[in-house]
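> give me a model of this one.
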Amino acid sequence: MTRPVRATLLALILLLPAVLAPAAQASPSQLSIMMDDDNLLYRGDAVRDQSLQRMRNLGVDVVRVTVLWSVLTDKASQSKLKGAGATNPRNYPVLNWDRYDRLVRSARSLGMVVYFNPTPPGPSWAHGKAPKGLRSVVKKAWKPDPGEFAKFVEAVGKRFSGSYRDENDARQPIPRVSFWGLGNEPNQAGWLAPQWEKGKMVSPVMYRELYLRSRAALDRTGHGRDTILVGELAPLGSSNQGQRSPIRPRKFLRALFCESSRGEGCEAFDKYGPIRATGFAHHPYTKNVSPVTKDKHPDSITLANLSSLSRLLDSLARRTGNVKAKLPIWLTEFGFETNPPDPFSGVSLERQAEYNQLGELLSYLDPRVAGITQFLLRDVAPVASGPKSSKAHWFTYQSGLEFVDGRPKPALQAYYFPFIVQQPGGFVANVWGQLRFRPNGLPAGARDQVQIQFKPAEGDEFVNVGDPITVTSAMNYFTGRMTLPGPGEVRALWTGGSLASRSATVTR
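You can find the predicted model right below:
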């Protein structure tokens, strides 16, 4: 274990009482979510089904997928989508729906929940005209029409209401989707632009109306009681005030919920009412540093200062009435890119596994967290057109649990069987982990057990330490405390088979 990671674990000792406390002090029922659009949407039926099965075997409960407005309107007839026509799923090209229809069916057959994230950018005719000289990705995200976006969301809501029949695939009924997030990273110009205009923040104003109107569209299509998340914010930002300058989440939220009643566009709340959401979605990346390392700017919100998000939301709810207090927090993207394969960015393979586990523990320790999302099962293939020695070649994301060719990274084992050992002093060890790969909610007579094992520093074999730990959590978390014989390695073994966790080193 590296010295920085060991220091991180020592910092978490202060949090350990919460791990061993009753469930009310932690979040032992949170869902395991995974996102991998490339493999679930864009690689064909066989890759999708293989990926879903792989995720299910790892213990994933929910898959999050981007429902990109521009993808579903690709090659669509603009005349058919004029006026109310955009609310009719049949006015979109049938083949554009297939990847989503089939994903929902396949996931349902495996007992998995699908979480849809409809988001701009959309077709060029549904956006404002961007100034010249901007990057293409920003031009495409420029000033989406909230009314047109709401019509698109209404079409998606109708199609996935549970009563709609497919136009092809033998006219089968399409299963219902009941989990939604509206918009993606609206504090980033690649998703919503401009961020600033004439010295004023405008992206919170645009996102407010996009959310309010698309939320009403879900109501109209029978999804009013579904899980519907607001936010989906990126964790970091900039102090600049340019059209492309990302806005840090605390600053964005104060504007979004109108901390000042005289804020831009706050009359929207008079017209549409408050933000109605069942939870707040956030992407708490810490980039290439430990999950307990806070960003230097107080308006950033990463996993290291996640509790500040709950406090801010509750404060805004109390002072403005524009959002409900005590909203659950959903961590809907998280992960670490690795080097290898990307020689320009990322952490080592071992550190990815360690940081992912620390992120899992921090998430567990926060009673407001309802779920955490691993961003990518498998690395995305690099950009073939870029020279292999260039950053352009490695523009894609490399935060997968597997390399692009399917070879596992150490983080794969850390995902399906996370395990952390903490030493408050001497050779007393507190352990925390999860049998994520096991079914949730086993009946009392079928509970799993975990055996803690120890291998001396100079030894070759693991031996049992203490009695087995019975897993009583519905989501298969376990905790325990024991005294170890001395320095060495500690791991957890599932007694129902041969699967073991990664080992942790104890040194004193």
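
> going forward, measure contacts and count neighbours with C-alpha atoms only.
Fine.

> which SS state does G480 fall under?
State at G480, reduced to three classes by DSSP: H, G, I helix; E, B strand; the rest coil: strand.

> and F116, which of the three is it?
Under three-state DSSP, the three-state class of F116 is strand.

> ignoring the adjacent residues along the chain, who's closest to it?
Once flanking residues are discounted, F116 sits nearest to W180: 4.9 Å by C-alpha to C-alpha, 6 or more residues apart in numbering.

> grab the nearest non-local neighbour of S308.
The shortest distance from S308 to any non-neighbouring residue, by C-alpha to C-alpha, 6+ apart, is to I301 (7.4 Å).

> quick one: that neighbour and G237 touch, right?
No: I301 is beyond contact range of G237, at 9.8 Å (criterion: C-alpha atoms under 8 Å).

> just want the most central residue of the chain.
T332 (2.0 Å; C-alpha atoms, centre = their mean).

> and the residue nearest to S308, how far is that from M35?
I301 sits 21 Å away from M35, taking C-alpha to C-alpha, to the nearest Å as the criterion.

> just K151 next, same as before
For K151, the distance to M35 equals 25 Å [C-alpha to C-alpha].

> same thing with D299?
Going from D299 to M35 by C-alpha to C-alpha gives 26 Å.

> who's more crowded, these two?
A count of neighbours by other C-alpha atoms under 10 Å puts M35 above the other of D299 and M35, at 24 against 21.

> all strands of the stretch 51-200 of the chain, in order?
For the stretch 51-200 of the chain, the strands defined by DSSP state E, counting those that start in this stretch cover 62-68, 113-119, 179-181, 196-197, 200-201.

> how about G128, nearest residue that isn't a chain neighbour?
Closest residue to G128 apart from its sequence neighbours, by C-alpha to C-alpha, 6+ apart: K143 at 5.0 Å.

> would you map the helices across this structure?
Taking DSSP state H as the test, the helices found in the chain are 3-12, 16-20, 37-41, 45-58, 69-72, 94-109, 136-140, 146-159, 203-220, 249-256, 268-272, 307-320, 349-365, 410-416.

> please give the structure of this sequence too, so both can be compared:
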Amino acid sequence: MAFLLLMSRALCRILLTAAAFAALVVTPAHASSTQLQTFEAPRDLLDPATRPAALDQIDSLGTHALRVVLYWRSVAPSATSRTKPTVDLTDPANYAWGEYDALLAAAKDRGWPVLLTVSGPVPKWATKSRKDYVTYPSAKEFQTFMTALGRHYADQVSIWSVWNEPNHPDFLMPQYTKKGHHPVSGKTYRRLFLAAWRGLRASGNGRDPLLMGETAPRGTGKVVAPLAFLRQALCLDSSYRRARTCANLPADGYAHHSYSTREGPFFVPPNRDDVTMGVLRRLTRALDLAARAGAVRSRMPLYLDEFGVQSYPDKLLGVPLAKQAEYYAISEKLAYDNPRVLSFSQYLLRDDPKNSKGSGGGILAQSAFPGFESGLEMANGRRKPAYDGYRLPLTVTERGSRSAVIWGRVRPATAATSVTIQYRDKGGWRTLRTLQTAANGTFATSAERRDGRRWRVLWTAPDGTAHHGASTRAYPKV
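Below is the predicted model of the structure:
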């Protein structure tokens, strides 16, 4: 194909996707119409040997936006030294951007928007005691770093976000006070967020969307529960009353990692400060109360920018392979139906290797797989049912004793397309009906329900390739 035609199409896609991301910062009446899907695959995308093929796979699965976590320590000069380097740290030329440059450039070439989460671990010289990489990071130094970062990636980042899981000790310390075991990480995070906001303004990117949060879903003795963290970061007490001396945070949205457990997406954590996929209303209610107190903007949108379903071979934390596809589709439907959710995500293309380093501590310490097994492929590259299920997610919800509601999506669709719904009882697959999707690839219908019946979608791509999604059973309405 001619070079000029390729450039014309790439420019057109850049303009369209940039406009789509810009639209996400205004909360629409129905977020599902503009809800964006992001993909995160750091192991595959930051390796030059695997990046091209991984991008092609993600493209073929119908996702055209990335979430990238950039760790300050990974690019900073003299990161392992206790002595701050004597260079201009607002100058991007003094950092080693490495494969981040290549990845963001590749995304730009494809016209894909990037949600960039800037996070610790940090350089040793940027911490209070200069003994580790996560304890009391300097807000002043972070502001300087964000200024350099904003200057370097000004036209390659669509949305900025501050700190990956700041309520988790792997990324920010301390989480609790030594005496009394009271949460403290929210206070540190507040200073870091405001520093990032000032740094982006200094870099000329002050009008770019900036997200707060990026919180892990559940609290432990080491991890602060997300709503407890939120209240502290916003200077709110347990009744969501704000301290008079505390100004509002200029955040454009709240990012959250809404992982559930192997019990599935409808799991309800007993701790009311935890927020998993099935209880997003806890988070929206907390944000609404915070807005009523003047701590944040009203109707703060949600960005579920890290999510996945753990599967076998990890039998401690994961679910059987067939259930992984079912649980992900249900989770996507929950996100799609929530008007506050402006983006949903998939974490990992390929599972982490068995010998990878996980988050450490807690139940993960008991697992033979300390990394994440939430990929669409196993660590050896073998595709799981979730691979086809991700391209063609399908949910079947029981409605009474004899009927069911069917919802699904053709993710690669860029316009209305034709899909066929099939079912199977004891024999082979039979066709229920063929129907047209909406322009965004979604469809809905109803059918008779029988115990033990399985369902799937068939779709033929424009190039003639026939795809079928993972099979699913009917689930009760919750």
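
> corresponding residue for I406 of structure 2 in structure 1?
The criterion is TM-score structural alignment: under it, I406 of structure 2 has V431 as its aligned partner in structure 1.

> what about its match, neighbour count?
Neighbourhood size, V431 of structure 1 [other C-alpha under 10 Å]: 22.

> so what's the residue lying closest to it once chain neighbours are set aside up against?
Distance criterion C-alpha to C-alpha, 6+ apart; nearest residue to V431 of structure 1, sequence neighbours excluded, is V421 at 4.6 Å. Taking C-alpha atoms under 8 Å, 6 or more residues apart in numbering, we find V421 of structure 1 in contact with A429, N430, V431, W432, V490, A504.

> same thing with Q35 of structure 2?
Here Q35 of structure 2 is in contact with L24, Y336, V341, L342, S343, F344 (criterion: C-alpha under 8 Å, 6+ apart).

> for the residue in structure 2 that L331 of structure 1 lines up against, give me its contacts.
Mapped onto structure 2 by TM-score structural alignment, L331 of structure 1 lines up with L304. L304 of structure 2 makes contacts with A255, H256, H257, S258, V341, L342, S343, F344, S345, as judged by C-alpha under 8 Å, 6+ apart.

> what lines up with the fifth one in structure 1?
Spelled out, it's V341 of structure 2. With TM-score structural alignment as the criterion, V341 of structure 2 matches V369.

> ditto for the fourth one
In structure 1, the residue equivalent to S258 of structure 2 is P284, according to TM-score structural alignment.

> my guess is that match meets P235, correct?
Yes: the pair P284 of structure 1 / P235 is scored as a contact, 5.4 Å apart, by C-alpha under 8 Å.

> what are the buried residues along the longest helix seen in structure 2?
Identified as the longest helix of structure 2 according to DSSP H is helix 3-23. For helix 3-23 of structure 2, burial by neighbour count (16 or more other C-alpha atoms under 10 Å) applies to A10, R13, I14, T17, A18, A20, F21.

> tabulate the residues you listed (TSV), appending distance to G358 of structure 2.
Formatted as TSV, the buried residues of helix 3-23 of structure 2 follow (distance: C-alpha to C-alpha, whole Å):
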residue	distance to G358 of structure 2
A10	37
R13	36
I14	35
T17	33
A18	34
A20	34
F21	31
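
> show me which of these is closest to Q232 of structure 2.
Within the buried residues of helix 3-23 of structure 2, the smallest distance to Q232 of structure 2 is 29.0 Å, found for F21 (C-alpha to C-alpha).

> show me what contacts that closest one?
Neighbouring residues of F21 of structure 2 by C-alpha under 8 Å, 6+ apart: L36, P113, S158, I159.

> give the equivalent position in structure 1 for the first one.
Which is L36 of structure 2. Per TM-score structural alignment, the equivalent position to L36 of structure 2 in structure 1 is L31.

> just checking, its match touches G371?
Yes: L31 of structure 1 is within contact range of G371, at 4.4 Å (criterion: C-alpha under 8 Å).

> the two: which is more packed in?
More crowded of L31 of structure 1 and G371, by other C-alpha under 10 Å: G371, with 23 against 20.

> can you count the residues close to the residue nearest to E398 of structure 2 when sequence neighbours are not counted?
In space, not counting the residues next to it along the chain, E398 of structure 2 is nearest to A404; the distance is 4.4 Å by C-alpha to C-alpha, 6+ apart. Residues near A404 of structure 2, counting by other C-alpha under 10 Å, number 22.

> quick one on the thing from earlier: could the helices of structure 1 be laid out in TSV, adding mean neighbour count?
What follows is the helices of structure 1, written out as TSV (neighbours: other C-alpha atoms under 10 Å):
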stretch	mean neighbour count
helix 3-12	14
helix 16-20	18
helix 37-41	20
helix 45-58	17
helix 69-72	18
helix 94-109	17
helix 136-140	19
helix 146-159	24
helix 203-220	22
helix 249-256	22
helix 268-272	12
helix 307-320	17
helix 349-365	23
helix 410-416	22
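
> turn those into JSON lines, including distance to E185 of structure 1.
Below are the helices of structure 1 laid out as JSON lines (distance: least, C-alpha to C-alpha, whole Å):
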{"stretch": "helix 3-12", "distance to E185 of structure 1": "28"}
{"stretch": "helix 16-20", "distance to E185 of structure 1": "31"}
{"stretch": "helix 37-41", "distance to E185 of structure 1": "16"}
{"stretch": "helix 45-58", "distance to E185 of structure 1": "25"}
{"stretch": "helix 69-72", "distance to E185 of structure 1": "15"}
{"stretch": "helix 94-109", "distance to E185 of structure 1": "21"}
{"stretch": "helix 136-140", "distance to E185 of structure 1": "13"}
{"stretch": "helix 146-159", "distance to E185 of structure 1": "16"}
{"stretch": "helix 203-220", "distance to E185 of structure 1": "10"}
{"stretch": "helix 249-256", "distance to E185 of structure 1": "10"}
{"stretch": "helix 268-272", "distance to E185 of structure 1": "21"}
{"stretch": "helix 307-320", "distance to E185 of structure 1": "16"}
{"stretch": "helix 349-365", "distance to E185 of structure 1": "20"}
{"stretch": "helix 410-416", "distance to E185 of structure 1": "25"}
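
> of all the ones you listed, which one is nearest I469 of structure 1?
With C-alpha to C-alpha as the criterion, I469 of structure 1 lies closest to helix 16-20 of those, at 13.1 Å.

> what stretch of structure 2 does that closest one fall on?
Going by TM-score structural alignment, helix 16-20 of structure 1 lines up with nothing in structure 2.

> who are the packing partners of that helix?
Other helices and strands packing on helix 16-20 of structure 1, by 3 or more C-alpha pairs under 8 Å, 6 or more residues apart in numbering; DSSP states H and E, are strand 477-483.
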